[in-house]
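*Asks:* Predicted model, plus sequence, below.
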Amino acid sequence: MAASKRKHASGQPCIIPGGFAVLSLKFSSDSAAQHTVYVKEHKVRAEKNSHRPLDRTLFVLNIPPYCSEAVITELFSQFGSVQSVELRDHPGSFQESGPKLSKLFRPAEKKGFKVGYIVFQKSSSVSSAKSHPADEPLVVCTEQRPVKTGVQKWIQQYTESFIQPDKLQQKVDSFMEGYDKRKREAEEKQKEEAEQEQEDEEGWVKVTKGHKGAKARPHSEAANKRTLQKEIRKKKRKELMNFYSWQQRNTQKEHIADLRKKFEEDKQKIALLRQQRKFRPY
């Protein structure tokens, strides 16, 4: 299918199939080359969280590698106050991976074009970004907002790769403090659950309903130990309740053993009489 030769009207937004609006980027004001990004209002019904509100989130495709989250924040602030910016390698749902880790504890990020989720303070900022004219490119690198590329960027990355020992120690200490805190909270929660499940004097176990959507947890070593202790207590109570019946069963066993012993002795006597040929049953 041949491309349309009709040019887009000057000063008007360019909308392509799929509902994406076209925005042009220029690295600097004197750059002749332009880069194209595609923006669209983020509307995913399956994603229900407060981090990406559907009415204030702008979905951006084809973000160049030299644009960091700080650069994107400054670049789109002209359409309104930016609340947060998230850059990812591929589009997808928001995933919380526990506490926010330092770059020292995260794997190296992939270099390449990315997708972004820009959350504005107001919903009108999304419409402003979508209605921006396609023939008015946004300038990435300015005097107020310099962006390093090429050799300068490599030198900066190499310099930042060296970490001062005192700063590293502070980050490790803060990480371990958070880890110890989460570990104590988990132990306290486990102790509370064990106390709730503990049997009373009559052997009743209190069962409580978990929160909605809770999944069954696999048996841990502590849970198996508690189950074993319950079985031992039940066995002891059963032995105490059947004390006299156990005595009766023991007496019956002893009586049966005596009868078997006498029967064997009688068999031996009969065999001895047969050998002596003195056995006359008739």
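*Replies:* Looks like it arrived, so ask away. Residues are numbered from 1 along each chain as shown.

*Asks:* rest of the way, CA atoms for contacts and neighbours
*Replies:* Will do.

*Asks:* sec struct for G112, please.
*Replies:* coil (DSSP: H, G, I helix; E, B strand; the rest coil).

*Asks:* Please list all residues in contact with it.
*Replies:* When contacts are counted by C-alpha atoms under 8 Å, 6 or more residues apart in numbering, G112 touches P64, P65, D89.

*Asks:* Hmm, the last one is touching P65, no?
*Replies:* No - counting by C-alpha atoms under 8 Å, D89 stays clear of P65, with 10.7 Å between them.

*Asks:* Below is structure B, check it against A:
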Amino acid sequence: MALSQKKHARGQLCIPGGFTVLSIQFSSDTVAQHKLYVKEHKVRAERSSHRPMDRTLFVLNIPPYCSEDVVKELFSQFGSVHSVELRDHPGSSQESGPKLSTFFKPLTKQGFKVGYIVFQNASGLSAAKSHPHNVPLVVCTEQRPVQTGVQKWIQKYTESFIQPDNLQQVIDAFMRDYDKRKEEEEERQKKEAEQQQEDEEGWVKVTRGSKGAKARPHSEKANQKTLQKEMRKKRKKELMNFYTWQHRNTQKEHIAELRKKFEEDKQRIALLRAQRKFRPY
């Protein structure tokens, strides 16, 4: 069943899902055209600053001969492009972990891509969406040549040779970044341990974390220590008051201790009163 299509007055071709059709052709000499499907990127679950909703264009069906640089040059005619990201499938904007160099990135699959194009201004997004579908964008020009076929294979083969000096610089930069992140993590853990350290009476200082994070009054170590202390108190209490005569003796000892403390307080009060007597000489 064919998808229903709508034509707008300005020459736009829209398809279901809110996508607009953009036509491209490899060069001005070719007759065949390729269709791109574009729409404004709107994902509520994604709160990343890398893809602002009012300036990001979501593109489907990007051909394999269009690299990120080629796509950036192609869409720059609509406005200044901030960044271009090509992926095999739609997904989150950034992976967790350090950014890898081109030497250590896994090989990408050769096929059609999806793209996220971030413009400097929202006007670039509107211009790309309103471009007429019957006016194709030319990929390969004299100012912007795009290699394909055997020439592209030769170029990739030449670029596959890694210069030792360049590789050493990349490794050194990666290790410096790794050491820096390691030191920051150790410093953060040290500060957290100091903030959540118990004082002499067993109290734990409650501190507020970063913005949006809930304060944690106890660390895992402090929780285990408190739990062990409570278990010891409970075990001691159960052993002391297990039998009736133990409970009775405990009460007698408690009463005797209170009486002893009462007598000591009486003596202390009498001594204080004696010291307050008036002595003129």
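*Replies:* Alright, I've got the coordinates. What you see is a predicted model; the values in this text were computed from it and never measured.

*Asks:* returning to what we had before: give me the common contacts of D89 and P65 of structure 1.
*Replies:* Shared contacts of D89 of structure 1 and P65, defined by C-alpha under 8 Å, 6+ apart, are found at G112, F113, K114.

*Asks:* would you list those in TSV and tack on distance to K181 of structure 1?
*Replies:* Shown next, in TSV, are those (distance: C-alpha to C-alpha, whole Å):
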residue	distance to K181 of structure 1
G112	37
F113	38
K114	35
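
*Asks:* Which member of the residues you listed is positioned nearest A21 of structure 1?
*Replies:* Using C-alpha to C-alpha, the shortest approach to A21 of structure 1 within the shared contacts of D89 and P65 of structure 1 belongs to K114, at 17.0 Å.

*Asks:* Around that closest one, how many other residues sit close by?
*Replies:* The local packing of K114 of structure 1 (other C-alpha atoms under 10 Å) involves 20 other residues.

*Asks:* what's stretch 1-14 of structure 2 in contact with?
*Replies:* By C-alpha under 8 Å, 6+ apart, the list of residues contacting stretch 1-14 of structure 2 reads I15, P16, T20, V21, S130, H131, P132, H133, N134.

*Asks:* For the first one, give me its contacts.
*Replies:* For I15 of structure 2, the residues meeting the contact criterion (C-alpha under 8 Å, 6+ apart) are L3, S4, Q5, K6, V21.

*Asks:* isn't the last one right up against K35?
*Replies:* Yes - in this structure, V21 of structure 2 sits in contact with K35. The criterion is C-alpha under 8 Å, and the distance is 6.4 Å.

*Asks:* When these two are compared, which one has more neighbours?
*Replies:* Neighbours per residue, other C-alpha under 10 Å: of V21 of structure 2 and K35, the larger number sits with V21, 23 against 17.

*Asks:* Go ahead and report the secondary structure state at the more buried one.
*Replies:* Following three-state DSSP, V21 of structure 2 is assigned to strand.

*Asks:* Nearest spatial neighbour of it, chain-adjacent residues omitted?
*Replies:* Y37 (4.8 Å; C-alpha to C-alpha, 6 or more residues apart in numbering).

*Asks:* so that neighbour makes contact with P16?
*Replies:* No - using C-alpha under 8 Å, Y37 of structure 2 is not in contact with P16; the gap is 10.7 Å.

*Asks:* quick one, which of these two is more surrounded?
*Replies:* For Y37 of structure 2 versus P16, the count of surrounding residues by other C-alpha under 10 Å is larger for Y37: 20 against 10.

*Asks:* In terms of helices and strands, where is the more buried one?
*Replies:* If you go by DSSP states H and E, Y37 of structure 2 is part of strand 34-40.

*Asks:* And the next helix or strand past that strand?
*Replies:* Using DSSP H and E, the helix or strand that follows strand 34-40 of structure 2 in sequence is strand 56-62.

*Asks:* Give me the mean deviation of that next one from structure 1.
*Replies:* For strand 56-62 of structure 2, the mean deviation from structure 1 after alignment is 0.6 Å (mean C-alpha distance after the TM-score superposition for structure 1).

*Asks:* Packing partners of the helix or strand following that strand?
*Replies:* Per DSSP H and E, the first helix or strand lying C-terminal to strand 56-62 of structure 2 is helix 68-75. Contacts defined by 3 or more C-alpha pairs under 8 Å, 6 or more residues apart in numbering; DSSP states H and E place helix 68-75 of structure 2 against strand 81-87.

*Asks:* what comes up buried for the strand it packs on?
*Replies:* Buried positions in strand 81-87 of structure 2, judged by neighbour count with 16 or more other C-alpha atoms under 10 Å: V81, S83, V84, E85, L86.

*Asks:* Reformat these as TSV; add distance to Q25 of structure 2.
*Replies:* Formatted as TSV, those follow (distance: C-alpha to C-alpha, whole Å):
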residue	distance to Q25 of structure 2
V81	21
S83	23
V84	20
E85	21
L86	19
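
*Asks:* what about the strands in structure 1?
*Replies:* Along structure 1, the segments classed as strands by DSSP state E run 14-16, 20-26, 35-41, 57-63, 82-88, 114-120, 138-139.
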